[in-house]
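S.K.: Got a sequence here, can you model it:
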Amino acid sequence: MDWLIAIFLGALQGATEFLPISSSAHLRIAGIFLPGAEDPGATFTAITQIGTELAVVIFFWKDITRIIGKWFQQFSGKADRQDPDVKMGWLVIIGTIPIVLAGVLFQDLIRDQLRSLWITATVLIVFGLVLGAADLLGRRIKTLETTTYRDGLLIGVAQVLALIPGVSRSGATVTMGRALGYQRPAAAKYAFFLAVPAVFGAGIYETIQALREPTSVGLGMGPTILATVVAFVVGIAVIKWLMAWISRRSFLPFVVYRIVLGTLLLVALAAGWIDAL
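M.R.: As a prediction, this is how the structure comes out:
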């Protein structure tokens, strides 16, 4: 049974990680319907996200390897410090600092209190409305090449909110990008780049912890690894679809989905059909 659950949760992770609807919220909600009604947990979520971020690396392989190469070449004088790829390397580093600090300082809070379904339902709705407003009112003129260090840091600060199930990493960073006036594809692409070091770092850390304490992963390491592989495969397909979608359409369907899901969750909690923890 654990292996079937792992396949389901891995597919769910891959399908929701890049959409602004919060993969951690969906995994948290899915836990209600699993045998024993167990929350998959922050450790399981962090490890399976390695699969989805590997999908990002594969999909944007040329961009990522070029950025890394140029960033290192600046120190040998082979690349100009004003080169857009060198700048993007620094932007990703600067934007990653806030979530690293928050992850270290508030680890216990992230693992326990913030996983209440009351919080998940509320932020699904609230940040859905914020995303809708930012997407509608954004000036839509800035491109990835014009990203400033100030904007990169602000988007990085927004990424910190993704530690709360229901916010969504892509949702928070894209919302900030749109609010700052970036085009949808530019905001999404920077969000993808920014997530790579943070997610890989968290995933590797949680994997090491899980190897030391196997009981911290509810499904066990075998099923969790399977879920990570499934998340990778599904994630690649979703990235391709999403980049095509936002080049022509708005985020409105995701906003509506977040509000409906959050509302249904609040009703279920208020009626006592499900437990918050």
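S.K.: From here on, just use CA atoms for contacts and neighbour counts.
M.R.: Fine.
S.K.: contacting residues around the residue nearest the centre of the chain?
M.R.: Residue closest to the mean C-alpha point of the chain, counted by Cα atoms, centre = their mean, is residue 169 at 3.3 Å. When contacts are counted by Cα atoms under 8 Å, 6 or more residues apart in numbering, residue 169 touches 17-18, 20, 22, 159, 161-163, 195.
S.K.: What's the separation between it and residue 131?
M.R.: 12 Å (Cα to Cα, to the nearest Å).
S.K.: What residues sit buried inside the helix or strand where residue 187 lies?
M.R.: Using DSSP states H and E, the element containing residue 187 is helix 184-212. Neighbour-count burial for helix 184-212 flags 184-196, 198-203, 206-207, 210 (criterion: 16 or more other Cα atoms under 10 Å).
S.K.: For residue 28, give me its contacts.
M.R.: Residue 28 neighbours (Cα under 8 Å, 6+ apart): 39-41, 115, 117, 165.
S.K.: between these, which is closest to residue 97?
M.R.: Top of the list for closeness to residue 97, among these and by Cα to Cα, is residue 165 at 20.1 Å.
S.K.: So the closest one: helix, strand or coil?
M.R.: coil (DSSP: H, G, I helix; E, B strand; the rest coil).
S.K.: to compare against the first, here's another:
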Amino acid sequence: MLWYHIVFLALIQGLTEFLPISSSAHLILPAQIFSWPDQGLAFDVAVHVGTLIAVVSYFAKDILAVSRGWLGSLGKGQSSEDSRLGWWIILGTLPAVLIGLAFENFIESNLRSIEVIAYTTIGFGILLWVSDRFFPERLEQKDLSIKSVLFIGVAQALALIPGTSRSGITMTAARFMGFSRSTAARFSFLLSIPLILAAGTLKLCELLTSEIPVDWTAIVAGVVLSAVSAYLCIYLFLKWLNQIGFLPFMIYRLALGFALLWLVYMGQ
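M.R.: From the prediction side, this is the model:
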């Protein structure tokens, strides 16, 4: 990759991983639209590490409290809001893991086209806005239950389809259940940690067992740029979410989706 490929893709990963606009779509599209070279497995590992560093750094105090609470519930049987949140994160992660293991090859082979990305970008963008516009904000983190967490977890599994957006679909599901914007976003970000860690670990294992040469300059740049941009993105998104809502993201998704459809059908 050229230097501007590295900068662009690292920033895109960092900025889109946690916004409800789909990071996978934005990483797939440059190669397909501009005929850029594939960024490669090593760079995928780097940007996953970068976004993981960002979300863990931002929520470090929360993660520590949840970890202590969860371990306390195991060792001493103590139940608290933090321990329950730990169990909810585990429960909410399971559907995506199980469905991913079952359908990963099918999705990789059949659902990574620009046309699919266009339709999922539009469709799930509209659902995001509907959930925020027509469903009240009456529930907070303490109101999470097995039913609501499983609903959010199953929704998260849909993000395996490019263009859906993991953060977008989990926030959509949470808002449909009546959770506030801030609770929906916070739980979505915490729920992302196991999956980003798992995806990064799998890619790292693939990299270690391959003979692909590693461009360490690209790796370091990818980690740093994706980490910094992702951290800023989380901070600003949580700061402004209650003021701006999800409408701007739906508008962006509609514009992107229809632009992609135009490219698909005008190119035929």
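S.K.: Quick one: the helices in structure 2, in order.
M.R.: Along structure 2, counting by DSSP state H, helices occupy 3-16, 23-34, 40-58, 60-75, 81-110, 114-134, 146-157, 166-176, 181-208, 216-244, 247-266.
S.K.: so can I have CSV of the ones you listed showing distance to residue 140 of structure 2?
M.R.: Formatted as CSV, these follow (distance: least, Cα to Cα, whole Å):
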stretch, distance to residue 140 of structure 2
helix 3-16, 25
helix 23-34, 27
helix 40-58, 20
helix 60-75, 16
helix 81-110, 12
helix 114-134, 15
helix 146-157, 12
helix 166-176, 10
helix 181-208, 6
helix 216-244, 14
helix 247-266, 21
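S.K.: what's near enough to touch residue 178 of structure 2?
M.R.: Residue 178 of structure 2 touches 135-139, counting by Cα under 8 Å, 6+ apart.
S.K.: buried subset of those residues?
M.R.: 137, 139.
S.K.: Check the contacts of residue 178 of structure 2 and tell me the two furthest apart.
M.R.: 135 and 139 (10.9 Å).
S.K.: How many residues are close by the closest residue to residue 129 of structure 1 other than its chain neighbours?
M.R.: In space, not counting the residues next to it along the chain, residue 129 of structure 1 is nearest to residue 255; the distance is 6.6 Å by Cα to Cα, 6 or more residues apart in numbering. Here the number of neighbours of residue 255 of structure 1 (other Cα atoms under 10 Å) works out to 24.
S.K.: now swap in the one 10 residues further on and tell me
M.R.: Applying the criterion other Cα under 10 Å, we find 22 residues in the vicinity of residue 265 of structure 1.
S.K.: which residues does the alignment partner in structure 2 of it contact?
M.R.: Matched to structure 2 by TM-score structural alignment, residue 265 of structure 1 sits across from residue 260. Each residue near residue 260 of structure 2 by Cα under 8 Å, 6+ apart is listed here: 114-115, 118.
S.K.: likewise residue 231 of structure 2?
M.R.: Neighbours of residue 231 of structure 2 in contact, by Cα under 8 Å, 6+ apart: 14, 51, 54-55, 57-58.
S.K.: run the last query once more with 6 Å
M.R.: residue 54 (Cα atoms under 6 Å, 6 or more residues apart in numbering).
S.K.: What's the match for it in structure 1?
M.R.: So residue 231 of structure 2 corresponds to residue 236, using TM-score structural alignment.
S.K.: All set, thanks.
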